[in-house]
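Could you look at this predicted model? Sequence included:
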Amino acid sequence: MQITKEQVQKLACSDGFAWFKEKFPQGGDYAEIIQALNADKKYEWARWGVSQAYKTFLQGETKAEFIKAETKATDAMVVELNSMEHPADQVEGENSSGDDAR
């Protein structure tokens, strides 16, 4: 799902719009925008963008396209999270008693 500069300009703050224009001068794919925000550690902006997308696109004729775009964004985040190093004491099965009731 393509997000245009015009759409972002209507909703975003001036800093957010400047970031968007720099990263996606021709507009961009929803999932790629969310990934770029997270990569730049702009987590609050990413959450805000997802919230705005749900309000804007999860209705009418854009609903199916948005659901596909959101699934793509979520899949990319899962891949990224699964590729991260985790401290041994936080990984299931390592240094774990297996007591899930704790």
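Ah, there it is.

For the rest of this, base every contact and every neighbour count on C-alpha atoms.
Will do.

From start to finish, how long is stretch 3-14 in a straight line?
One end of stretch 3-14 sits 17 Å from the other (C-alpha to C-alpha, to the nearest Å).

Sorry, wrong one. I was asking about stretch 22-31.
17 Å.

Enumerate every residue touching the spatially most central residue of the chain.
The residue lying closest to the centre of the chain (C-alpha atoms, centre = their mean) is Ile34, at 3.4 Å. Ile34 makes contact with Ala46, Gly49, Val50, Ala73, according to C-alpha atoms under 8 Å, 6 or more residues apart in numbering.

here's the one I want to compare it with:
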Amino acid sequence: MNTQVEQTASPEDANKAQITLSMLRQWGACSSGKSWFSAKFPQGAEYGETMTALYADKKYDDARWLAQNVFDKAFSKEIVISDVNSLIALTKQESGEEHSSGYGARIGSSG
């Protein structure tokens, strides 16, 4: 018997960047995507955290699907902030860089 409790919050109390299993159901997510999310984030997770985990698990199609649905159906400034934070985290992971400015920074252009 599954004793995990799915996150339910009133709309006014909800974090606008929060993704829940209920949202994924409403948006018509595939069963494997819902299963992955439920196993990884039984209480829900911020959009950026979800995207970072999708990329870490190499679930690129699911990441594209989520991005499209979030920006079509749940767009907010909190989503944008969460997205930017996840991109920064992914960039740091891929480059192995801990420094984003100062002497340790790498520049993306020259000339």
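On my side now, so go ahead. Keep in mind the model is a prediction, meaning the values are calculated, not measured.

Tell me how they score on TM after superposing.
With the length set by TM-score structural alignment, normalised by the length of structure 1, the two chains reach a TM-score of 0.71; 81 aligned residues with a C-alpha RMSD of 1.8 Å.

hmm, back to that, and the contacts of Ile34 of structure 1, which two are the farthest apart?
Greatest spatial distance in those: Gly49 and Ala73, 12.1 Å, computed using C-alpha to C-alpha.

Can you flag which of the contacts of Ile34 of structure 1 belong to helices?
With DSSP state H as the criterion, helices contain Ala46, Gly49, Val50, Ala73 from among those.

Run a quick neighbour tally on the second one.
This points to Gly49 of structure 1. For Gly49 of structure 1, the neighbour count with other C-alpha atoms under 10 Å is 20.

What's it aligned with over in structure 2?
By TM-score structural alignment, Gly49 of structure 1 lines up with Leu66 in structure 2.

for the equivalent of Pro25 of structure 1 over in structure 2, helix, strand, or coil?
Under the alignment (TM-score structural alignment), Pro25 of structure 1 pairs with Pro42 in structure 2. Following DSSP: H, G, I helix; E, B strand; the rest coil, Pro42 of structure 2 is assigned to coil.
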